[in-house]
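> Model the following, please.
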Amino acid sequence: MTTWNLIGMKHHVLICNGGSCMRKGGEEVTLAIREEIAMLELDGIVHTTRTRCNGRCQDACVVIVYPEGVWYNGVTPEKARELVRRHLRDGEWLEETITYRYEEKQGLMMTKQSNAPLGISKLCKATGGTKA
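Alright, predicted model coming up:
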């Protein structure tokens, strides 16, 4: 098993490879992101990880970029390549496809342009409540 030295990484990209995302092209999105990173020679500053389900199946395919805490939805291979160029290389977020973004004082916040379902509150689920 490979152990990567992650010193100097500026971005960690989490690519959902859960069931819903895989049915909506998750493998192709993963390959597009990794190919674009290699083509743009960003390997030294961007690390990618395939994840299992991230709990946002309605938003498939989901790609998350840290340390910014930006959750992208509906990512296609074309959008994946654009994400690498604009966000990872140029520092410009793809506002039109963001579901969540991290805010320093509030944590993850849903964006105004997102029409994604809110989902079940983790606090309600833990206490036996219903949808928030």
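> Please make it C-alpha for all contacts and neighbour counts, starting now.
OK.
> Tell me how far the longest helix anywhere in the chain lies from the chain's centre.
As assigned by DSSP state H, the longest helix anywhere in the chain is helix 26-39. Distance of helix 26-39 from the chain centroid (C-alpha atoms, centre = their mean, to the nearest Å) equals 13 Å.
> show me where this structure has helices.
For the chain, the helices identified by DSSP H occupy 19-23, 26-39, 77-83, 122-127, in order along the chain.
> now the other sequence, so there's something to compare against:
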Amino acid sequence: MTTWNLQETFCHFLICNGGSCMKRQAEEVTEAIRDEIILRGADRQIHTTRTRCNGRCSDACVVIAYPEGIWYKDITPELGRELVRRHAARSRLKERIVYSFEQRFVATGISVAGQDKQGRGLSWGEGECSS
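Got it, this is the predicted structure:
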């Protein structure tokens, strides 16, 4: 198994390849993001990982950027390329943010209420991560 040298990495994209995202071009999004990284010569600075379902199926296709913990929704191949360009410039694609983790869990103007791990519904403010 290969172990990547991540010493220069400052951004890690987790690209959802769950069922709903696959129906919304997740394969094409993954390829576009990886192609743009190569095109920009940023393969040592930006890393990608395909994931299974991230639990935000209504927001498909979902891409998560770490270390910021920014969750992006409705990503298309074109927006995937824009994500790479923005993050390479240390910026964000603000109009596509579902929610983000900064010093604590922060709402970005879009409701993200959902269910906790036990299947109970949450209203905003419950179950927040604290710093």
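> picking up where we left off before, quick one: the longest helix of structure 1 aligns where in structure 2?
The alignment of helix 26-39 of structure 1 onto structure 2 (TM-score structural alignment) covers residues 26-39.
> Out of the helices of structure 1, which is closest to Cys57 of structure 1?
Each of those has some distance to Cys57 of structure 1 by C-alpha to C-alpha; the shortest is helix 19-23, at 5.6 Å.
> one step back: how much does the match of helix 26-39 of structure 1 stray from structure 1?
On superposition with structure 1, the average gap between stretch 26-39 of structure 2 and its aligned counterparts reaches 0.2 Å (mean C-alpha distance after the TM-score superposition for structure 1).
> Other residues contacting that stretch?
Counting by C-alpha atoms under 8 Å, 6 or more residues apart in numbering, the neighbours of stretch 26-39 of structure 2 from elsewhere in the structure are 15-17, 43, 46, 48, 50, 61, 75-78, 80-81, 83-85.
> do that again at 7 Å, thanks
Around stretch 26-39 of structure 2, the neighbours that count as contacts under C-alpha atoms under 7 Å, 6 or more residues apart in numbering are 15-17, 43, 46, 61, 76-77, 80-81, 84.
> so how far is Arg52 of structure 2 from Leu83 of structure 2?
When C-alpha to C-alpha, to the nearest Å is the yardstick, Leu83 of structure 2 and Arg52 of structure 2 sit 20 Å from each other.
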